[in-house]
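In: predicted structure and sequence below. I'll ask about it afterward.
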Amino acid sequence: MTTYNIMLLPGDGIGPEITAEVRRVMAWVEKAHGVTFDVSEGLIGGAAYDAEGTPLSDETLDRAKAADAILLACVGGPKWDGKTAYDKRPEAGLLRLRKELDVFANLRPALCFDALADASSLKREFVAGLDILFVRELSGGVYFGEPRGIEDLPGGGRVGINTQRYTDAEIIRIARVAFEMARKRRGLVHSAEKSNVMESGLLWREEVTKLHDAEYSDVKLEHILADNCAMQLVKAPKQFDVILTDNLFGDILSDAAAMLTGSLGMLPSASLGDGGPGLYEPVHGSAPDIAGKGIANPLAAILSFAMALRYSLDMGDAADQVEAAVSQALNEVRTGDIWAEGFDRVGTTGMGDAVLKALG
């Protein structure tokens, strides 16, 4: 019997509630597929700061590096906003984890389940069948570039500094992921940057073009300015297949696309590197306003587990089953964020029950 080492990082807010539903689905996969998940939990974010004085301890980081896959729920909340040192804020733990794991490729699918097409802010005809994959560079760019900080100006006042910085090697390795993913999908990559006003964007365009011409001419490549990409996502989102972006633009554009699918609470993500454990997390935040009420939508976390099955554990059949079960559950019940007339309204556990019922 194959054993996989899985680390759970429930984090803050609704994190523990949705993680509990993931554990129930994990138990089903163990039984149905004859595998064992050796599961451990760790603290991250505000929960880690409260207990350990840091948003990510060295001990938790070491255990994460030794795992086969890491499932993280969410971090942050008003309890810590502006009340901790900047380098001790909950989000700093997540950024450190991504950086230390060198998970440079963030895969964010924007998939509209047919049952949710009417929940989108756009008309059904614009989003029904929507299937976009964002490939976002995750370990470089303006979020990590140096110099950075807030400094006093000689004549008075202050200045905030962040540096947008990319090397050709960083661009090439993320572009390669995008082209490889496109080969398995519909064979189209849109590379989004701001080459008209940013040198980093110009280098991005040049390196993506060179890689495409040398190794991936079978994939169609289109360059698009990031602001135009935002407009096109609202105007005609189904024109896209794979969207390749840097860290900042990927953060913004993928969140915009998330709302096209009906709910930010529906979307998973995978963060992958070269050989180390993958990091899997729902796109939504910690939702502190509903934490502890048992009404959070656990589906993005469950779908993130499905991505872990597919990309880290080589269990594609199990991933297909979990994703199909989520789709089937949506035909019967809904949590409040995606509720519509004609459906039973359920809470976190009720949605987990529906997924397990569909799994059989």
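Out: Cool, got the structure.
In: CA atoms for contacts and neighbours, from now on please.
Out: Will do.
In: helix or strand for Cys229, which one?
Out: Using DSSP states H and E, Cys229 maps to helix 226-235.
In: roughly how far out does the following helix or strand past that helix sit from the chain middle?
Out: Downstream of helix 226-235, the first helix or strand assigned by DSSP H and E is strand 242-245. Centre-to-centre, strand 242-245 and its host chain are 14 Å apart (CA atoms, centre = their mean, to the nearest Å).
In: what helices and strands are in contact with strand 242-245?
Out: On a contact count with 3 or more CA pairs under 8 Å, 6 or more residues apart in numbering; DSSP states H and E, strand 242-245 meets strand 131-137, helix 168-183, strand 188-193.
In: tell me the angle the helix or strand following it makes with strand 188-193.
Out: Downstream of strand 242-245, the next assigned helix or strand under DSSP H and E is helix 247-260. Using axes from the mean of the first three to the mean of the last three CA atoms, to 10 degrees, the inter-axis angle of helix 247-260 relative to strand 188-193 is 130 degrees.
In: this is the comparison structure:
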Amino acid sequence: MGVGGFLRKGTGDEVAVQEMINTRKGVERCVRYAFEYARKRNKKRQVTLCDKANVLIFAHDLWRRTFKEVGEEYPDIKKNCALVDATCMWMVKNPEWFDVIVTCNMFGDIITDLGAMIQGGMGIAAGANINPQGVSMFEPIHGSAPKYTGKNVINPLAAIAAAGMMLEHLGEEKGAK
């Protein structure tokens, strides 16, 4: 989430500060998982780091350095770095260029929704919060959609896809298909 606060809140001179906290350990865990996932998927074997290192010169410098260092352990995986604005543009123009994208939480949230729209909409997309060492969560990215309760209009595909992702994550490849 980060650290932050307000100064003179509610006035014409209000200041809001929101800091982003990244640790080497956390970034490395995320980056390593992306490389392992790309290897496991055995598709393009490509990982793209999505960042904004030209503006977020400290936090995303850590991401770039970690990506480069960890990436050296995966010579069989193609590595790319792309700024988040370019990533969004290329996802719309040529989504097939990507295999695995690794990024911070904020950018991941944005490009996940973009990816959902590219594949057909928020109503059919699944997502996951992965904990490589523990319990993970899989869900339709549209959430519970309470405004549609009782209207018989919800497409169950996102929930089915989330269940498939969970089974794949648990090593139940046959059940995931």
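Out: Perfect, thanks for sending it. It should be emphasised that the depicted structure is a prediction, and the values quoted were computed from it without experimental measurement.
In: TM-score for the pair, please.
Out: The TM-score (TM-score structural alignment, normalised by the length of the second structure) is 0.90; 173 aligned residues with a CA RMSD of 1.7 Å.
In: okay, the helices and strands packed on strand 242-245 of the first structure in TSV with mean neighbour count and distance to Arg98 of the first structure next?
Out: Below are those laid out as TSV (neighbours: other CA atoms under 10 Å; distance: least, CA to CA, whole Å):
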stretch	mean neighbour count	distance to Arg98 of the first structure
strand 131-137	25	11
helix 168-183	19	15
strand 188-193	24	22
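In: next, format the ones you listed as JSON lines and append distance to Ser312 of the first structure.
Out: Formatted as JSON lines, these follow (distance: least, CA to CA, whole Å):
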{"stretch": "strand 131-137", "distance to Ser312 of the first structure": "17"}
{"stretch": "helix 168-183", "distance to Ser312 of the first structure": "15"}
{"stretch": "strand 188-193", "distance to Ser312 of the first structure": "24"}
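In: once you drop chain neighbours, what's closest to Val92 of the second structure?
Out: Ile118 (7.0 Å; CA to CA, 6 or more residues apart in numbering).
In: which ones are touching the residue lying closest to Ala82 of the second structure once chain neighbours are set aside?
Out: Once flanking residues are discounted, Ala82 of the second structure sits nearest to Cys50: 5.0 Å by CA to CA, 6+ apart. If you count contacts by CA atoms under 8 Å, 6 or more residues apart in numbering, Cys50 of the second structure has them with 81-84, 87, 101-103, 107.
In: try Trp90 of the second structure
Out: Trp90 of the second structure is in contact with Trp97, counting by CA under 8 Å, 6+ apart.
In: looking at the helices and strands packed on strand 242-245 of the first structure, which is nearest to Gly157 of the first structure?
Out: Nearest of those to Gly157 of the first structure, taken as CA to CA: strand 188-193 at 31.9 Å.
In: that closest one vs helix 226-235, what angle?
Out: Here the directions of strand 188-193 of the first structure and helix 226-235 differ by 130 degrees (the same axes, to 10 degrees).
In: average distance between strand 188-193 of the first structure and the second structure?
Out: Following the fit onto the second structure, the mean deviation recorded for strand 188-193 of the first structure is 0.6 Å by mean CA distance after the TM-score superposition for the first structure.
In: and the helix or strand following that strand, how far out from the chain's middle?
Out: The first helix or strand that comes after strand 188-193 of the first structure along the chain, using DSSP H and E, is helix 199-215. Distance of helix 199-215 of the first structure from its chain centroid, counting by CA atoms, centre = their mean, is 25 Å.
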